[in-house]
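Q: structural data only, the sequence is not supplied:
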């Protein structure tokens, strides 16, 4: 970065996860890894779309990364990501799937929807510490677009 280059805004995380224990574990992992990025949590795809499409002060400002579970009520993770990709304003969002499923169908479907990564919860490390470390490295190394 040069002096003329603006410093990147802190990356926010939209956690789309219906399981309270997993959501708490993700937050604890970030705290343990001393990652202070804001985490906004919703419990399903419909609620996530409401957050992403709102124009109120509660709107999630860019840049941000989405962590999305697959098995959720009302709208599952695949349906949610498919809806994102069909919306011109949301289609370029960075999505990581965070799931218990290691089924080939789920993996294939996720990557067909252009996710940035597919993380099986049990592979994310004890208490999701490896997940926190991986995401911290990702947003430190990757240039993220801000705005349109």
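A: Thanks, I have the structure now. Here the structure is a predicted model, which is why all the values come from computation and not from measurement.

Q: C-alpha from now on. contacts and neighbour counts both.
A: Will do.

Q: helix, strand, or coil at the spatially most central residue of the chain?
A: Centrality entry for the chain: nearest residue to the mean C-alpha point is residue 66, 1.7 Å, by Cα atoms, centre = their mean. With DSSP: H, G, I helix; E, B strand; the rest coil as the basis, residue 66 sits in strand.

Q: so it makes contact with residue 14?
A: Yes: Residue 66 sits in contact with residue 14 when judged by Cα atoms under 8 Å, with a separation of 4.7 Å.

Q: okay, one more to line up with it:
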């Protein structure tokens, strides 16, 4: 499961995943607002390997039982700093609360503000930080 702050970024991630997935037969679906809910449900019920989406639509799919959290092994928060600054904190927590405690969490962020560090404390056990210097 990959969460992104915008529909556009989620669609961009989906394109990359589909391109990579061609070599591995990996199926990917984007769950984003502004698209047909029934189509999302149909795709998820058919089964996909990777779900990319915005927090609101992903949580909606979980509450409708179309997306089954017990099948999710990796949770990626892309542009975490951006998501928190846009006010997605509660929605991210709602999604996270449905996931298994043993899930692997990957948090990607261009900056490390206090809010992002708080999220690492809340969601991650013994997090490993990989910091890249500015060019």
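A: Cool, got the structure. Note that the structure is predicted; figures quoted are calculated from it, not measured.

Q: in the second structure, which spans are helices?
A: Secondary structure of the second structure (DSSP state H): helices located at 7-21, 37-46, 55-63, 80-85, 89-97, 114-123.

Q: quick one: contacts of the fourth one?
A: This means helix 80-85 of the second structure. Residues from elsewhere that reach helix 80-85 of the second structure (Cα atoms under 8 Å, 6 or more residues apart in numbering): 4, 5, 89, 107, 108, 109, 110, 111, 112, 113, 115, 116.

Q: how about 7 Å then?
A: With contacts defined as Cα atoms under 7 Å, 6 or more residues apart in numbering, helix 80-85 of the second structure is touched by 5, 107, 108, 109, 111, 116.

Q: tell me which residues in it are buried?
A: For helix 80-85 of the second structure, a neighbour-count test (16 or more other Cα atoms under 10 Å) marks 80, 81, 82, 83, 84 as buried.

Q: check the fifth one too.
A: Residues of helix 89-97 of the second structure classed as buried under the neighbour-count rule (16+ other Cα under 10 Å) are 91, 92, 95, 96.

Q: what of the last one?
A: Of the residues in helix 114-123 of the second structure, those buried under the neighbour-count criterion (16+ other Cα under 10 Å) are 116, 119, 120, 123.

Q: quick one: map the last one onto the first structure.
A: If I follow you right, that is residue 123 of the second structure. Alignment note: residue 123 of the second structure maps to residue 114 in the first structure; criterion TM-score structural alignment.

Q: Throw the helices of the second structure into CSV and include distance to residue 70 of the second structure, thanks.
A: As requested, these are exported to CSV (distance: least, Cα to Cα, whole Å):
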stretch, distance to residue 70 of the second structure
helix 7-21, 22
helix 37-46, 14
helix 55-63, 10
helix 80-85, 23
helix 89-97, 11
helix 114-123, 16
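
Q: just to revisit the earlier point, can you pick out the most distant pair from the contacts of helix 80-85 of the second structure?
A: Distance extremes for the contacts of helix 80-85 of the second structure: the farthest pair is 5 and 111 at 14.9 Å, using Cα to Cα.
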